[in-house]
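Visitor: A structural model of the following input is requested.
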Amino acid sequence: MSEYKLVATSAMGLESIVADEVKALGFNTTSDNGKIYFQGDETAIAKTNMWLRVADRVRIIAGEFHATTFDDLFEQTKAIPWERFLPVDAAFPVAGKSVKSTLYSVPDCQAIVKKAIVERLKMAYKRIGFLDESGPLFKLEVSILKDKVTLTIDSSGTGLHKRGYRVGQGDAPLKETLAAALVKLTRWNPDRPFVDPFCGSGTIAIEAAMFGQNIAPGYNREFLSEQWPWIKKSVWDQVREEVEDVANYDQPLAITGFDVDPRMVKVAQENAMEAGFMDLIQFQQRDVRDLTVEGLNGVMVGNPPYGERLGEIEEAEDITRVLGRIMKEHPSWSVYMLSSLENFETMYGKKATKKRKLFNGFIRTDFYQYWGQKQ
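Guide: Okay, the predicted model is just below:
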């Protein structure tokens, strides 16, 4: 087993949650904007891809250096031992980005990095002429920030939010990684009732069920690095075996999702079926105005309509007002709502115990947290 410098990427505002996840898997971390760094071997690559609920991707850092000229970029890229990562027949497209840097032409940077790697591989593998790139895929990225170059290889492939259970979605679906973050922030445990009154395609409820039964978010999908020759199949087999060993399929769950749109309820049911939770999550068509809450010490998590035009904003405010009135009658319940309404607390009728700035896509939102009085 070799040691690699790895980075788990995350959406802005979720770094601390991802760092906690990485630490829980046994790794020491350091964090920067949207990046959580750690060291690990091939098993670490497989395990973090399989288990990280909130991270976007797991990347391998192949090299880091400063460059202000194309010659610098070429020579320092060529000096990296790419044969350690890329077999002779590797397919390796190079993506790029450059921010506040002397080398600002991204297409030129991509082309130079590609050429430097080709030269290195031809030298390492004693090849003359072209490399055919007919083998396994390695997605490379050259990222330049303030003249610091970071060259990474994506080990995930499709983003980690793609769990493999979403067969349908609404107009503005909540990303699975953000939904998982919302569940984690509530500190909910499966002994308590869980309700999403605005369930849409069921993402929050399904992520809660996966968390409640300790099911790895990557159990139902494949990863790009599974095709790489230097990560043995036995590594992946062992990680998948561990996933099965620790899953608690017998854990009872009281999870309910409501939505005013019957079509979305059907989509949520189909997604839950694909995830294996059809009998564990109850989805029902219901307007929030008809919401009934049962039990004590429950957790309510939702992503209510934000409203972007005047009539929609008024409707979103009315929904918030109604929700606040209903939940006032259930003081033992904790309520967590993600909203872009700046007057959310006024409409809800109560100041939040805590709120956290989060981004839902490019929309700036706050996660309003009302902690219940346990009974």
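
Visitor: Please count neighbours and contacts with C-alpha atoms only from this point.
Guide: Noted.

Visitor: Against Ala55, how distant is Phe194?
Guide: Taking C-alpha to C-alpha, to the nearest Å as the measure, Phe194 falls 23 Å from Ala55.

Visitor: which residues in the protein form helices?
Guide: With helices called from DSSP state H, the chain shows them at 15-24, 42-51, 70-78, 106-124, 176-186, 203-212, 233-246, 262-275, 310-327, 344-348.

Visitor: buried sites along the longest one?
Guide: This points to helix 106-124. 106, 109-110, 112-114, 116-122 (16 or more other C-alpha atoms under 10 Å).

Visitor: deepest of the helices of the chain, which one?
Guide: helix 203-212 (a mean of 25; mean count of other C-alpha atoms under 10 Å).

Visitor: ok, residues contacting that one?
Guide: Residues from elsewhere that reach helix 203-212 (C-alpha atoms under 8 Å, 6 or more residues apart in numbering): 174-176, 179-180, 182-183, 189-190, 194-196, 199, 216-217, 251, 253, 255-257, 268, 272, 275, 277, 280-281, 301-302.

Visitor: Now do it: distance to the chain's middle.
Guide: Counting by C-alpha atoms, centre = their mean, to the nearest Å, helix 203-212 is centred 14 Å from the centre of its parent chain.

Visitor: Identify the residue nearest the geometric centre of this protein.
Guide: Nearest to the centroid of the C-alpha atoms of the chain, with distances taken as C-alpha atoms, centre = their mean, sits Thr177, at 3.2 Å.

Visitor: And the closest residue to that one other than its chain neighbours, how far from Gly13?
Guide: Of all residues not flanking Thr177 in the chain, Val54 sits nearest, at 4.4 Å (C-alpha to C-alpha, 6 or more residues apart in numbering). To Gly13, Val54 is 11 Å away according to C-alpha to C-alpha.

Visitor: go on, Cys109?
Guide: As judged by C-alpha to C-alpha, Cys109 and Gly13 stand 30 Å apart.

Visitor: Looking at Phe194 and Ala55, which one has more neighbours?
Guide: Ala55 (31 against 26; other C-alpha atoms under 10 Å).

Visitor: so who does the closest residue to the more buried one other than its chain neighbours touch?
Guide: Spatial nearest neighbour of Ala55, chain neighbours left out: Ser10 (4.8 Å); criterion: C-alpha to C-alpha, 6+ apart. Shown in contact with Ser10 (C-alpha under 8 Å, 6+ apart): Val18, Gly34, Lys35, Ile36, Val54, Ala55, Asp56, Arg57.

Visitor: Next, the structure of the following sequence, for comparison with the previous one:
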Amino acid sequence: MDYTIIATTTFGIEAITAKELKNLGYEDLTVEDGKVMFSGDEMDIAIANTWLRTAERILIKVASFKAESFEELFQGTKKVPWGDIIPINGNMHVVGKSIKSKLFSVPDCQSIVKKAVVESMKLKYKKDWFTEDGPEYKIEVALLKDIVTLTIDTTGPGLHKRGYRENSGGAPLKETLAAALVLISKWEPSKSLADVCCGSGTILIEAAMIGKNMAPGLNRTFICEEWPGADKEMWEQVRDGARKAVNKEEFRLLGSDIDTWVLKTATDNAIKAGVNEYIAFQKLPMNEFSSKQKYGYIISNPPYGERIGEEREVDQICRDFGKIHSQLNCWSVFVITPHKDFEKLFGQKSNKNRKLYNGKIQCYYYQYISA
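Guide: You can find the predicted model right below:
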């Protein structure tokens, strides 16, 4: 069965997710704020969940219609043959969001949608009450300028939940965003790569997985696998293909930090991710970083200085990045930070910068690209 599939993303990396999908062989993509849409079947849902590095979730689009009143929302939702999608004991969980719409109360919209889904289910199953003790179906009602989009989540816990990170340092970076930073940089395994503020190692671990062509979702399961009719053989086929796709590339990434605890955490995370042999972690102040390699990349998510009294330390870190770049002038430097004066403190205007969000924090990804 063919579906309209939606890969949701954080704002600013939609084009990166679209490029991932193109590299996986998908065409006729529709890119909008926070999502990329394409057509596919159950195997495509499995491939997207298993392989996409920068997407947040994989959703199935169920319906789209205009609603300016709760009655229109109710009737539009009820028209969907939910009984053909959800089993009689399905656990129906409704989430929602509303942007620039007359129906702005999200809790009310969630309640209306749940009632409409149940009414539709009654028509199918000829029952007035459902136990909801079976597999989970998370339905999202999203309103944008009075247009309702109803979707069902196939992922479960977000795609950033790779399974290797139990602990993290300060200002933790989502695995999906870390992967996006690496992909934007266009780093290749033949070039050196370092993170001089590596924290719990997320950027380097994601880079190592990219370098080895390791599917980020290989070692986890997804909520749609528990649905009735899920093809377990098909899922195993996708996973087997992913295991065989891991390449024989050899490289060594460098991670440094001044915090002994986060370095231990980074090492533990790399071991769980299966990439520890490709990353060397060391305790080292960033202003002491050097390399004999002529060409390379630095990709970092330095501390943001959210605590009182940390402003001077953060300013100095920005200056230190500028010093590293001047000393290693054939290296490219990529830094994500919310610091508004970063370029001034770095001492040079970036070749490119890109607005990204680390959680709810608006940041810029400053890119100093050497020829």
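
Visitor: So for Val54 and Gly13 of structure 1, which residue has more residues nearby?
Guide: Taking other C-alpha under 10 Å, Val54 of structure 1 and Gly13 do not tie; Val54 has more neighbours (28 against 14).

Visitor: Was I right to think that one contacts Leu178?
Guide: Yes - judged on C-alpha atoms under 8 Å, Val54 of structure 1 makes contact with Leu178 at a distance of 6.5 Å.

Visitor: quick check: longest strand of structure 1.
Guide: strand 57-66 (DSSP state E).

Visitor: what is the orientation angle of that one with helix 70-78?
Guide: Computed by axes from the mean of the first three to the mean of the last three C-alpha atoms, to 10 degrees, the angle separating strand 57-66 of structure 1 from helix 70-78 equals 130 degrees.

Visitor: Please point out which parts of strand 57-66 of structure 1 sit buried.
Guide: Arg57, Val58, Arg59, Ile60, Ile61, Ala62, Gly63, Glu64.

Visitor: And stretch 78-92 of structure 2, by the same measure?
Guide: Neighbour-count burial for stretch 78-92 of structure 2 [16+ other C-alpha under 10 Å]: Lys78, Val80, Trp82, Gly83, Ile86, Pro87, Ile88, Gly90, Asn91, Met92.

Visitor: how close does the fourth one get to Ala245 of structure 2?
Guide: Noted for Gly83 of structure 2: a distance of 38 Å to Ala245 of structure 2, by C-alpha to C-alpha.

Visitor: Likewise for the third one?
Guide: The span separating Trp82 of structure 2 from Ala245 of structure 2 equals 37 Å under the rule C-alpha to C-alpha.

Visitor: Likewise for the second one?
Guide: Plainly put, Val80 of structure 2 is 39 Å away from Ala245 of structure 2 if you go by C-alpha to C-alpha.

Visitor: what about the longest strand of structure 1, how far off from structure 2?
Guide: When structure 2 is superposed, strand 57-66 of structure 1 averages 0.7 Å from its matched positions, counting by mean C-alpha distance after the TM-score superposition for structure 1.

Visitor: distance between that strand and the chain's centre?
Guide: Offset of strand 57-66 of structure 1 from its chain centre (C-alpha atoms, centre = their mean): 19 Å.

Visitor: just checking, what packs against it?
Guide: strand 4-9, helix 42-51, strand 148-154 (3 or more C-alpha pairs under 8 Å, 6 or more residues apart in numbering; DSSP states H and E).

Visitor: right, so of the ones you listed, which gets closest to Glu314 of structure 1?
Guide: Across those, the minimum distance to Glu314 of structure 1, taken as C-alpha to C-alpha, is reached by strand 4-9, at 36.5 Å.

Visitor: Just give me the mean distance for that closest one relative to structure 2.
Guide: By mean C-alpha distance after the TM-score superposition for structure 1, the fitted strand 4-9 of structure 1 averages 0.8 Å away from its aligned residues in structure 2.

Visitor: now what about that strand, what contacts it?
Guide: Against strand 4-9 of structure 1 from outside (C-alpha under 8 Å, 6+ apart): 18, 34-41, 55-62.

Visitor: can you rerun that using 7 Å?
Guide: Here strand 4-9 of structure 1 makes contact (C-alpha atoms under 7 Å, 6 or more residues apart in numbering) with 34-41, 55-61.

Visitor: Translate Gly63 of structure 1 into the numbering of structure 2.
Guide: Superposed on structure 2 with TM-score structural alignment, Gly63 of structure 1 falls opposite Ala63.

Visitor: Quick check, its match in contact with Ile147.
Guide: No - using C-alpha atoms under 7 Å, Ala63 of structure 2 is not in contact with Ile147; the gap is 10.5 Å.

Visitor: What does Lys145 of structure 2 correspond to in structure 1?
Guide: Checking TM-score structural alignment: Lys145 of structure 2 goes with Lys146.

Visitor: and its match, how many residues sit next to it?
Guide: By other C-alpha under 10 Å, the burial measure for Lys146 of structure 1, its neighbour count, is 14.

Visitor: Then Glu288 of structure 2?
Guide: Glu288 of structure 2 - counted by other C-alpha under 10 Å - has 9 other residues nearby.

Visitor: Quick one: map it onto structure 1.
Guide: That one, Glu288 of structure 2, aligns with Asp290 by TM-score structural alignment.

Visitor: Can you give me the buried ones in stretch 28-46 of structure 1?
Guide: For stretch 28-46 of structure 1, the neighbour count (16+ other C-alpha under 10 Å) marks 29, 31, 34-38, 40, 42-46 as buried.

Visitor: rewinding a little: which residues sit in contact with the residue nearest to Thr177 of structure 1?
Guide: When contacts are counted by C-alpha under 7 Å, 6+ apart, Val54 of structure 1 touches Val18, Thr177, Leu178, Ala180, Ala181.
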